[in-house]
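Enquirer: I'll drop the sequence and a predicted model, then ask my questions.
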Amino acid sequence: MNAIGRVLSLLVIINLLFACSNDKVEVKTNAENSKSDTQVKEDKNKNDKIEGTYNTKNEVGKTNNVLTEDEVLKAIKTQLKTDLSKILPSQLPLNRGKHLTATTKSTANYYEVVFMESDRPIAINNKALKNKQQATVIARLKVKKYASLAKSSEQIAYEDFSNLGGQKVDLGYGISGYQDAGAGSAFISWNEGRWALTARARTTESKQGVKLAKEATKFLETNTLPIPKPNGLVHLDVEHSGNRISWQKEKIVYLIDQVKDPMDALKIATSFEN
């Protein structure tokens, strides 16, 4: 083979080697792109689920993306745009077979969550939640930061009932309540630590008020309310209206209301982290 032939042969071999190298690079690049696309899809699906969007923003979600109660609570936090620490109850009194959902509002120094239950999964802040036939309110949480400790204390209006008089009633566990009446209502009030508690009933059903106070006292022997700084207030109602629990974390006030059953209100409050 002459010199020119040898040069041509060498050029052919170099071209073949270069082509094979490009093929390998292209295969590797395609594999990497495929892996990247898969990861993006997995991340998107994960984010869609935790945001509670289910499948659409304006329609009732489908059951193939049912979230657990804990997942819904985590998703609620992502909806709150606030400078405050996002503190929610860890448990809510859902009826069997119902699904937890919610509507939210928030500003820098305020947030509100209306917890709801529905027959089918419904995304958080979905338009369908405005329809009372689609979802039922089970509780509301309002958290607000006030300008001063004095302002937040006004929202609690803590009282030491032992100083106010009234008929003394033994509630058990070494706790005494004080019974009073007025404007058609019978109240039995007592203190536990930094908490002031009241159970209300109609004057014609005052025994039911005492019964509720004793039931609450028993429950709180094994379940702990949040530690208030400095005080907290519990108002329980035999008639399942006006139940509310509020407490301070200095300038910040937490309020639970719109709970029908007074014992459910206590269960929600005691599920908060101290």
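Expert: Sure, I can see it. Residues are numbered from 1 along each chain as shown.
Enquirer: Please count neighbours and contacts with C-alpha atoms only from this point.
Expert: Noted.
Enquirer: Show me what the biggest helix by length in the chain is packed against.
Expert: Criterion DSSP state H: the longest helix present in the chain is helix 3-50. Applying 3 or more C-alpha pairs under 8 Å, 6 or more residues apart in numbering; DSSP states H and E, we find helix 3-50 packed against helix 69-79.
Enquirer: From Tyr111, how far off is Thr78?
Expert: In this view, Thr78 and Tyr111 are 12 Å apart by C-alpha to C-alpha, to the nearest Å.
Enquirer: Equivalent analysis for Lys127, please.
Expert: Lys127 is 19 Å from Tyr111, by C-alpha to C-alpha.
Enquirer: between the two, who's got more neighbours?
Expert: Neighbours per residue (other C-alpha atoms under 10 Å) separate Lys127 from Tyr111, with Tyr111 holding more: 22 against 14.
Enquirer: got the residue ranges for the helices in this protein?
Expert: Going by DSSP H, the chain shows helices at 3-50, 69-79, 149-156, 206-222, 262-269.
Enquirer: For Gly172, find the nearest of those.
Expert: Gly172 sits nearest to helix 206-222 of all these, at 7.0 Å, using C-alpha to C-alpha.
Enquirer: If you count neighbours, what's buried in that closest one?
Expert: Applying a neighbour-count criterion of 16 or more other C-alpha atoms under 10 Å, the buried positions in helix 206-222 are 206, 208-210, 212-214, 216-217.
Enquirer: circling back: among the helices of the chain, which is nearest Ile188?
Expert: Ranking those by distance to Ile188, with C-alpha to C-alpha as the measure, places helix 206-222 first at 6.6 Å.
Enquirer: Contacts for the closest one, please.
Expert: If you take C-alpha atoms under 8 Å, 6 or more residues apart in numbering as the criterion, helix 206-222 is touched by 171-173, 186-188, 198-201, 237-238, 263, 266.
Enquirer: Can you lay out the residues you listed as TSV showing neighbour count?
Expert: Output for those, formatted as TSV (neighbours: other C-alpha atoms under 10 Å):
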residue	neighbour count
Leu171	21
Gly172	13
Tyr173	10
Ala186	21
Phe187	24
Ile188	30
Thr198	22
Ala199	27
Arg200	29
Ala201	23
Asp237	23
Val238	23
Met263	19
Leu266	24
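Enquirer: distance of Tyr111 from Lys77?
Expert: 10 Å.
Enquirer: swap that for Ser118, please
Expert: Plainly put, Ser118 is 20 Å away from Lys77 if you go by C-alpha to C-alpha.
Enquirer: More neighbours: which of those two?
Expert: Ser118 (21 against 17).
Enquirer: who are the neighbours in contact with the closest residue to that one other than its chain neighbours?
Expert: Closest residue to Ser118 apart from its sequence neighbours, by C-alpha to C-alpha, 6 or more residues apart in numbering: Ala135 at 4.5 Å. For Ala135, the contacting residues are 116-119, 128-129, by C-alpha under 8 Å, 6+ apart.
Enquirer: what about stretch 122-136, start to end distance?
Expert: In terms of C-alpha to C-alpha, the two terminal residues of stretch 122-136 are separated by 12 Å.
Enquirer: what comes up buried for that stretch?
Expert: 122-126, 128-129, 135-136.
Enquirer: Presented hereafter is structure B, for comparison with structure A:
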Amino acid sequence: MKKVILLGALLLTLTACGQNTPTTSTDENKSNAQTNTTTTTAKNSQTNGKSSENTQNTTKSSASEKKVDALAELKKENPKTLLPTDIPRDENRALNIAMDKKKDSLAILYYIMDTPLVLNDQSLNQQTPFARYKMEQFTSKDAAAKAVNYQFDGGGHKVELGHNITAYSQGAAGSTYLNWKEGNWSILLRSSNIEGQDGTALAKEVVNYLEEALLPAPKNLGQITIDMTKSGYESNQVVWQAGKTVYTVAHEDTIPALKMAVSMNK
């Protein structure tokens, strides 16, 4: 009788052990499954976060890489205005532009910089322009003619510049003035005797260039003023009249100023 009782107790104990073992294993598996799920979710979340961040960075990069072209903006703003198509400069740097547009005039300043900027960027106020363009409309042809400030003086001694062009030379206050005509254009060149500037050499260079290139034909008058004693764009100015309209282009260098005007020859 005791053997039966002991045998029954042993069976009950074995049964209980057999039931508890798989239960413990299942709980651990569930715990491991939850841990794996949490880890996977966290990794996916991090991946998605990085993906979103990369997308945002790509968008920012695309926006920052969007080409800034002040010259294209200028043309878009003034589709019917005669503008220079050639602004000689260092092509490896950015051309930036400031524009002042009014009812009867358009003034443009050109800047050469390392960074491209939008048209009329405020930071251009602290920069120095290398070239200029201006268009003015007047109420009469006479008023426009006065604005050209045509100057020609055939006095003084003759200086042959080549290509059958004769200039007239006069000296005053340490300067030498060479004056000559080509068609309706008058060209006045000033050089400094004190600084030893060779105005004749530059005059011949101008004549040689104009022998190959055609300036706009002034419907009335045209004036080219070259001042070797100055620096900046005001030292080389090309001004001409087209009826009631007067165009002016200027560049810090002489031949580039002429090239700007030539590019406007319709």
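Expert: Done, it's in. Quick caveat: nothing in here was measured; it's all calculated off a predicted structure.
Enquirer: where does the TM-score land?
Expert: In this superposition the chains share a TM-score of 0.70, using TM-score structural alignment, normalised by the length of structure 2; 202 aligned residues with a C-alpha RMSD of 2.1 Å.
Enquirer: Closest one of the contacts of Ala135 of structure 1 to Ile245 of structure 1?
Expert: Of all the contacts of Ala135 of structure 1, Met116 has the smallest distance to Ile245 of structure 1: 18.2 Å, by C-alpha to C-alpha.
Enquirer: What does the closest one correspond to in structure 2?
Expert: Using TM-score structural alignment as the criterion, the counterpart of Met116 of structure 1 in structure 2 is Tyr111.
Enquirer: okay, now that match: neighbour count?
Expert: Neighbour number of Tyr111 of structure 2 under other C-alpha under 10 Å is 19.
Enquirer: Next: Ser106 of structure 1.
Expert: Per other C-alpha under 10 Å, the neighbour tally for Ser106 of structure 1 reads 18.
Enquirer: isn't it right up against Ser85?
Expert: No: counting by C-alpha atoms under 8 Å, Ser106 of structure 1 does not reach Ser85; the two are 11.9 Å apart.
Enquirer: what ranges do the strands span in the stretch 151-266 of structure 2?
Expert: 157-162, 165-172, 175-182, 185-192, 222-227, 236-242, 245-251 (DSSP state E, counting those that start in this stretch).
Enquirer: Could you save those as TSV and add columns showing distance to Thr37 of structure 2?
Expert: Shown next, in TSV, are those (distance: least, C-alpha to C-alpha, whole Å):
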stretch	distance to Thr37 of structure 2
strand 157-162	91
strand 165-172	92
strand 175-182	88
strand 185-192	86
strand 222-227	81
strand 236-242	77
strand 245-251	71
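Enquirer: about what we covered before: what is the nearest of the buried residues of stretch 122-136 of structure 1 to Ser34 of structure 1?
Expert: Nearest to Ser34 of structure 1 among the buried residues of stretch 122-136 of structure 1: Ala123, at 31.3 Å, using C-alpha to C-alpha.
Enquirer: Return the distance of that closest one relative to Thr78 of structure 1.
Expert: Separation of Ala123 of structure 1 from Thr78 of structure 1 (C-alpha to C-alpha): 13 Å.
Enquirer: right, and out of the buried residues of helix 206-222 of structure 1, which lies closest to Cys20 of structure 1?
Expert: Of all those, Ala216 has the smallest distance to Cys20 of structure 1: 79.3 Å, by C-alpha to C-alpha.
Enquirer: Aligned to that closest one, what sits in structure 2?
Expert: Under TM-score structural alignment, Ala216 of structure 1 pairs with Val206 in structure 2.
Enquirer: so how far is Asn48 of structure 2 from its match?
Expert: From Val206 of structure 2 to Asn48 of structure 2 the distance is 66 Å (C-alpha to C-alpha).
Enquirer: ok, the aligned residue in structure 1 for Pro84 of structure 2 to Lys142 of structure 1 distance?
Expert: In structure 1, Pro84 of structure 2 lines up with Pro89, judged by TM-score structural alignment. To Lys142 of structure 1, Pro89 of structure 1 is 12 Å away according to C-alpha to C-alpha.
Enquirer: mind putting the helices of structure 1 in a markdown table, distance to Gly166 of structure 1 included?
Expert: Below are the helices of structure 1 laid out as a markdown table (distance: least, C-alpha to C-alpha, whole Å):
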| stretch | distance to Gly166 of structure 1 |
| --- | --- |
| helix 3-50 | 52 |
| helix 69-79 | 42 |
| helix 149-156 | 21 |
| helix 206-222 | 14 |
| helix 262-269 | 23 |
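Enquirer: tell me the most buried of the ones you listed?
Expert: Mean neighbours per residue, mean count of other C-alpha atoms under 10 Å, is largest over the helices of structure 1 for helix 262-269, with a mean of 22.
Enquirer: Check which helices and strands that helix sits against.
Expert: For helix 262-269 of structure 1, the helices and strands in contact under the criterion 3+ C-alpha pairs under 8 Å, 6+ apart are strand 244-249, strand 252-257.
Enquirer: That helix aligns to what range in structure 2?
Expert: Residue span in structure 2 matched to helix 262-269 of structure 1, by TM-score structural alignment: 254-261.
Enquirer: Quick check: the matching stretch compared with structure 1, mean distance?
Expert: The superposed stretch 254-261 of structure 2 is, by mean C-alpha distance after the TM-score superposition for structure 1, a mean 1.3 Å from where its aligned residues fall in structure 1.
Enquirer: starting at the chain centroid, how far to that stretch?
Expert: How far stretch 254-261 of structure 2 lies from its chain's middle: 19 Å, per C-alpha atoms, centre = their mean, to the nearest Å.
Enquirer: One more: stretch 92-108 of structure 1?
Expert: 7 Å.
Enquirer: what about Leu95 of structure 2, distance to Phe138 of structure 2?
Expert: 30 Å.
Enquirer: Between the two, which has more neighbouring residues?
Expert: For Leu95 of structure 2 versus Phe138, the count of surrounding residues by other C-alpha under 10 Å is larger for Leu95: 20 against 16.
Enquirer: corresponding residue for the more buried one in structure 1?
Expert: So, by TM-score structural alignment, Leu95 of structure 2 is matched to Leu100.
Enquirer: Its match touches Glu71, doesn't it?
Expert: No: between Leu100 of structure 1 and Glu71 there is no contact under C-alpha under 8 Å: 9.8 Å.
Enquirer: which one in structure 1 is aligned with Tyr133 of structure 2?
Expert: Residue pairing (TM-score structural alignment): Tyr133 of structure 2 is matched to Leu141 of structure 1.
Enquirer: Just give the nearest non-adjacent residue to that match, would you?
Expert: Distances taken as C-alpha to C-alpha, 6+ apart place Ile256 nearest to Leu141 of structure 1, at 4.8 Å, with adjacent residues excluded.
Enquirer: Equivalent analysis for Leu129 of structure 1, please.
Expert: Closest residue to Leu129 of structure 1 apart from its sequence neighbours, by C-alpha to C-alpha, 6+ apart: Ala135 at 5.8 Å.
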